[in-house]
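Enquirer: Predicted model and sequence follow; I will ask about them next.
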Amino acid sequence: MTLMWLAFAILLLPALWLLVSPLRRAPVLYAAQRDFEASDRTAEQNVAIYRRRLESLEAALERGEIDTARFEEDRLELERSLLEDTADLKRRPLQGPHAGRLAVPVVALALVVGSVAWYYHNGAEGDLALYAAYQESDSLPALVERLEAQAERQPDNPNVWSSLFPIYRDAGQGEAALEAIDQLIRLEGRQPSLLAQKAQLKFFMADRTLTDEVQALVDEILERDSSEPTTLGMLGVVAFDRGNYEEAIDQWRRAIAGMNDPDSADALREGIRAAQQRLGVASEAREPVAVGPGVNLRVTLAEELQGEHEDDTQVFVVARDMEGEKPPLAVARLTLGDLPTEVVLDDSRAMSEQASISEVDEVRIVVRVTTTGDASPVPGDLFGGRDGVAVGDTDGEPVEVVVDRVVE
């Protein structure tokens, strides 16, 4: 910022020099003008011409060449011409060389103030502060701290929120990420791409559930842009989770066609391959098909909890990193009637491209039987879990996870 203001001052110096330079030449110009006016004989020459012409008229009158009426008419014309020629020669008193000197600093100050005010209104000082925050941060926590400080100082700068949103999202801070995307939508308007980011975030915060709110966002997005890639990718995930693999492939192919991010497109291609594999084994009770390393689980319901809920009650099987710093790494959705069952959690069940199960060595498994379908547990939900499950080959014996507790 210091360099920026220094450059700003350097650019103002030539303008201020142009304003001040006439003061240095004022004495010379004053002397030249004074001498010119002192030696000016234009008025005397005009009077002399008038007298010569009047004498010619009087001589013509004496010789009888013109009558008295013509003489008076021509004399009046001469006097009128003399008045016209000498009227513009009357000058105001010449001002001294130091007159108006106070106006120069006033104009210079107005120039500086006006320039600074214009820059604050139309410049990009806020973006320079963001750039400095990135340059001065040696770690992600330090960067987040500086960006949050900038969000307090310039809450109406969309670049602040667009910087914070992906950081919050990738760190699993769903509520903070939601606040950032809402601020961005407030400033930039309800653009389909921004609405799609919000819909995707709320979708994954609800454990890959297409809630009424997410569906309303999807409807609004597709009405404005039917080929919005983020939304199509999310709808592909929904179709995949429901076992509609052909629909998932179609949605993901349409999403890839509109994507500019090669990494995201590659992730969707992996999903397409997984869906194609699932289509090939669909008639074989949908046996787990691994995409990269993962975990093979056997999920069962404790005997004392059987009959607590209907068979169509939703069951979420979630793999999280042991530190709890990332978004869910993989999610599978079942129904209570499916239990006991085996399920494979691998990269094909990733919730986002920024967090996948193949990136870690161990995971914490959480199984929740939800009566509402929401991401937050409510009293009456059932749950179970297991920590320290190794990620690796999914062809071995499944790891047993028992749902044996009730949310109070």
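Expert: On my side now, so go ahead. These numbers were taken from a predicted model, which means no experiment stands behind them.
Enquirer: drop to CA atoms for contacts and neighbour counts, all remaining ones
Expert: Noted.
Enquirer: Residue 58: what's it in contact with?
Expert: residue 71 (C-alpha atoms under 8 Å, 6 or more residues apart in numbering).
Enquirer: How is it assigned, secondary-structure-wise?
Expert: Three-state assignment for residue 58 (DSSP: H, G, I helix; E, B strand; the rest coil): helix.
Enquirer: Next one: it relative to residue 82, how far apart?
Expert: For residue 58, the distance to residue 82 equals 17 Å [C-alpha to C-alpha, to the nearest Å].
Enquirer: Equivalent analysis for residue 339, please.
Expert: On the measure of C-alpha to C-alpha, residue 339 and residue 82 end up 119 Å apart.
Enquirer: where's the lengthiest helix in the chain relative to the chain centroid, distance-wise?
Expert: In the chain, assigned by DSSP state H, the helix with the most residues is helix 2-38. The chain centre lies 43 Å from the centre of helix 2-38; the measure is C-alpha atoms, centre = their mean, to the nearest Å.
Enquirer: Equivalent analysis for stretch 366-379, please.
Expert: 35 Å.
Enquirer: Now the terminal residues of it, how far apart.
Expert: 17 Å.
Enquirer: For that stretch, give me every contacting residue.
Expert: Taking C-alpha under 8 Å, 6+ apart as the rule, stretch 366-379 contacts 205-207, 209, 309, 313-320, 336, 380-386, 401, 403, 406-408.
Enquirer: which residues of this protein fall in strands?
Expert: 295-301, 314-321, 330-335, 341-345, 362-370, 382-390, 399-403, 405-406 (DSSP state E).
Enquirer: Residue 191 is nearest to which of these?
Expert: strand 330-335 (28.9 Å; C-alpha to C-alpha).
Enquirer: contact partners of the closest one?
Expert: By C-alpha under 8 Å, 6+ apart, the list of residues contacting strand 330-335 reads 207-208, 241, 311-320, 343, 345-351, 356-357.
Enquirer: swap in stretch 313-321?
Expert: Counting by C-alpha under 8 Å, 6+ apart, residues outside stretch 313-321 touching it are 207, 326-337, 345, 357, 360, 362-371, 373.
Enquirer: List buried residues within the residues you listed.
Expert: The neighbour count (16 or more other C-alpha atoms under 10 Å) marks 207, 326-334, 336, 345, 357, 360, 362-371, 373 as buried among the contacts of stretch 313-321.
Enquirer: Buried subset of the contacts of stretch 366-379 as a PyMOL selection?
Expert: Selecting only the buried entries of the contacts of stretch 366-379 in PyMOL, with 16+ other C-alpha under 10 Å as the criterion:
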select buried, resi 205+206+207+209+309+313+314+315+316+317+318+319+320+336+381+382+383+384+385+401+403
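Enquirer: A further structure is provided below for comparison with the first:
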Amino acid sequence: MTLLWIALAVLVLPALWLLVTPLRRAASVSAAQRDVEANDRTTQQNLAIYRRRLASLEAAHERGDIDAARLEEDRLELERSLLEDTEHLERAPLKPAGSGKPAVPVVMVAVVLAGAFWYHHEGADGDLALYRVQQEVANDPNASLPVLIQRLEEQADRQPDNPNVWRSLFPLYRDSGRIDEATRALERLVELEGRQPWLLAELAQIRYFAAGREMTGEVQALVDEVLASEPAQPTVLGMLGIEAFESGDYQTAIDHWRRAIAGMDNPNTAEALREGIRVAQQRLGIDPEEADPAVAEGPGIPVRVRLADDLAGRLEGDTAVFVVARDLAGELPPLAVVRARLADLPMTVVLDDADAMAPMARLSQVDQARLMVRVSRSGQATPQPGDLVGTLEGVAVGDTDREPVEVVIDRVVE
């Protein structure tokens, strides 16, 4: 910030110099003007012209060319013309050269104060503070993602009405798996910037995944609002494709994902959707289109899930089952999520990039993952007492044609 004020001062100095420049030249300009007025011979010239014309009129009268009445009329006209010419030559007395000096410092101070006031209201000092924090963390070898989030949260406390602060915090919360904080950041952005379609689309998507990929009434209302103003919004179309895929409507999922790709400028997200299209086509029993050569079999994890015998019968068969893959450090959102029913167990599923919750957190980004299978009594993604769980650590991500790893649901959440 100090450098900013130094730069602003450097810019103000030329403006102040221009303000005092006329005052510095005032003495020479005043002297030149006095000299011009002292040597002005316009009046003498006008009198000489008047005398010549009057002599000419009198000579014409003597010759008999004009009578006395005409002579008197023309003479009055000459006198009127002379008065008009000399009237415009009257000048106000010159003021002293230094008469404006007291006003100059007042104007200079006013210029500086007006500039500072304008910048305070219209400038981007908050964004500069935000940028400085990001640069400090980026240049600190000991900094980490939690440190960056903490520093940005401090900025959010200092400037809660700056949308760029919340725009910076949202993806960090989301990528760290802090879904509640990410949702609040998005809601604050909507308050500050209005109900823009892309913001509502992000809010709908994060609430959809927070609800365990369930199209709740709240999510559906956001989707309807977005599509009413922007029918080709790619984030919403991608989410609708996931919903259709989960319900087994693979053709609708393909249609939604194709439309989403057409309006998408993120190549990684587009590639993930193409992979989803390929999987949906396979489940429809058709070969992937040759027009999508970039889609290829990605790395993943084949998983066999079963329920421990001593836990059988504790919950109903339609209870939701979530098969989740996460990074070992737990810093990213779930890398892959598959939803099933308890009645489907035992079952074998393949987790890959098509099951990603967010485009920036995919299974192909890691070499090993931690698997967690949870039978959710509430049907929600958030763990609740009474849920059944099973975990498996350090599972390699690789060829999906290998022998499945087994995860046994053998514990009850207290």
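Expert: That came through fine. What you see is a predicted model, and the numbers here were worked out from it, not measured in a lab.
Enquirer: so what's the most centrally placed residue in the second structure up against?
Expert: Of all residues in the second structure, the one closest to the mean position by C-alpha atoms, centre = their mean is residue 164, 6.4 Å from it. Residue 164 of the second structure is in contact with residue 127, counting by C-alpha under 8 Å, 6+ apart.
Enquirer: what do we get in the first structure for it?
Expert: Residue 164 of the second structure maps onto residue 159 in the first structure when the alignment is built from TM-score structural alignment.
Enquirer: Next, please give the residue ranges for the helices of the stretch 51-200 of the second structure.
Expert: 68-87, 103-122, 125-138, 145-158, 163-175, 179-193, 197-210 (DSSP state H, counting those that start in this stretch).
Enquirer: which residues does residue 46 of the second structure contact?
Expert: Contacts of residue 46 of the second structure (C-alpha under 8 Å, 6+ apart): 82, 85-86.
Enquirer: try it again with 7 Å
Expert: Applying C-alpha atoms under 7 Å, 6 or more residues apart in numbering to residue 46 of the second structure gives the contacts residue 82.
Enquirer: Please tell me how far it sits from residue 78 of the second structure.
Expert: 11 Å.
Enquirer: cool, and residue 28 of the second structure?
Expert: 39 Å.
Enquirer: When these two are compared, which one has more neighbours?
Expert: Neighbours per residue, other C-alpha atoms under 10 Å: of residue 28 of the second structure and residue 78, the larger number sits with residue 78, 15 against 11.
Enquirer: For that one, give its distance to residue 67 of the second structure.
Expert: For residue 78 of the second structure, the distance to residue 67 of the second structure - C-alpha to C-alpha - is 17 Å.
Enquirer: do the same with residue 312 of the second structure
Expert: 141 Å.
Enquirer: Please apply the same query to residue 330 of the second structure.
Expert: With C-alpha to C-alpha as the criterion, residue 330 of the second structure and residue 67 of the second structure are 120 Å apart.
Enquirer: what does stretch 61-69 of the second structure contact?
Expert: Taking C-alpha under 7 Å, 6+ apart as the rule, stretch 61-69 of the second structure contacts 60, 71.
Enquirer: wait, stretch 9-17 of the first structure
Expert: With C-alpha under 7 Å, 6+ apart, stretch 9-17 of the first structure has contacts from residue 108.
Enquirer: buried set for it?
Expert: Neighbour-count burial for stretch 9-17 of the first structure [16+ other C-alpha under 10 Å]: residue 16.
Enquirer: still on that earlier bit, between the strands of the first structure, which one is closest to residue 111 of the first structure.
Expert: Among those, strand 314-321 sits nearest to residue 111 of the first structure (C-alpha to C-alpha), with 58.9 Å.
Enquirer: The closest one versus strand 295-301: what angle between them?
Expert: 140 degrees (axes from the mean of the first three to the mean of the last three C-alpha atoms, to 10 degrees).
Enquirer: Average offset of strand 314-321 of the first structure relative to the second structure?
Expert: With mean C-alpha distance after the TM-score superposition for the first structure, strand 314-321 of the first structure departs from the second structure by a mean of 2.8 Å once superposed.
Enquirer: Please apply the same query to stretch 177-186 of the first structure.
Expert: Mean for stretch 177-186 of the first structure is 2.2 Å (mean C-alpha distance after the TM-score superposition for the first structure).
Enquirer: against the second structure, where does that stretch fall?
Expert: Stretch 177-186 of the first structure maps onto residues 182-191 of the second structure, going by TM-score structural alignment.
Enquirer: That stretch: how far from the chain's middle?
Expert: For stretch 182-191 of the second structure, the distance to the chain centre is 13 Å (C-alpha atoms, centre = their mean).
Enquirer: ok, residue 246 of the second structure - contacts?
Expert: Residue 246 of the second structure neighbours (C-alpha under 7 Å, 6+ apart): none.
Enquirer: again, only this time at 10 Å
Expert: 213-214, 240, 253, 338-340, 355 (C-alpha atoms under 10 Å, 6 or more residues apart in numbering).
Enquirer: same question, residue 136 of the first structure
Expert: Neighbours of residue 136 of the first structure in contact, by C-alpha under 10 Å, 6+ apart: 130, 142-143, 146.
Enquirer: Buried members of the residues you listed into PyMOL, please.
Expert: PyMOL command restricting these to the buried ones, with burial defined by 16+ other C-alpha under 10 Å:
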select buried, resi 130+143+146
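Enquirer: Of the contacts of residue 136 of the first structure, just say which sits nearest to residue 19 of the first structure.
Expert: residue 130 (35.7 Å).
Enquirer: Might one say that the closest one is in contact with residue 145?
Expert: No. Using C-alpha atoms under 10 Å, residue 130 of the first structure is not in contact with residue 145; the gap is 11.8 Å.
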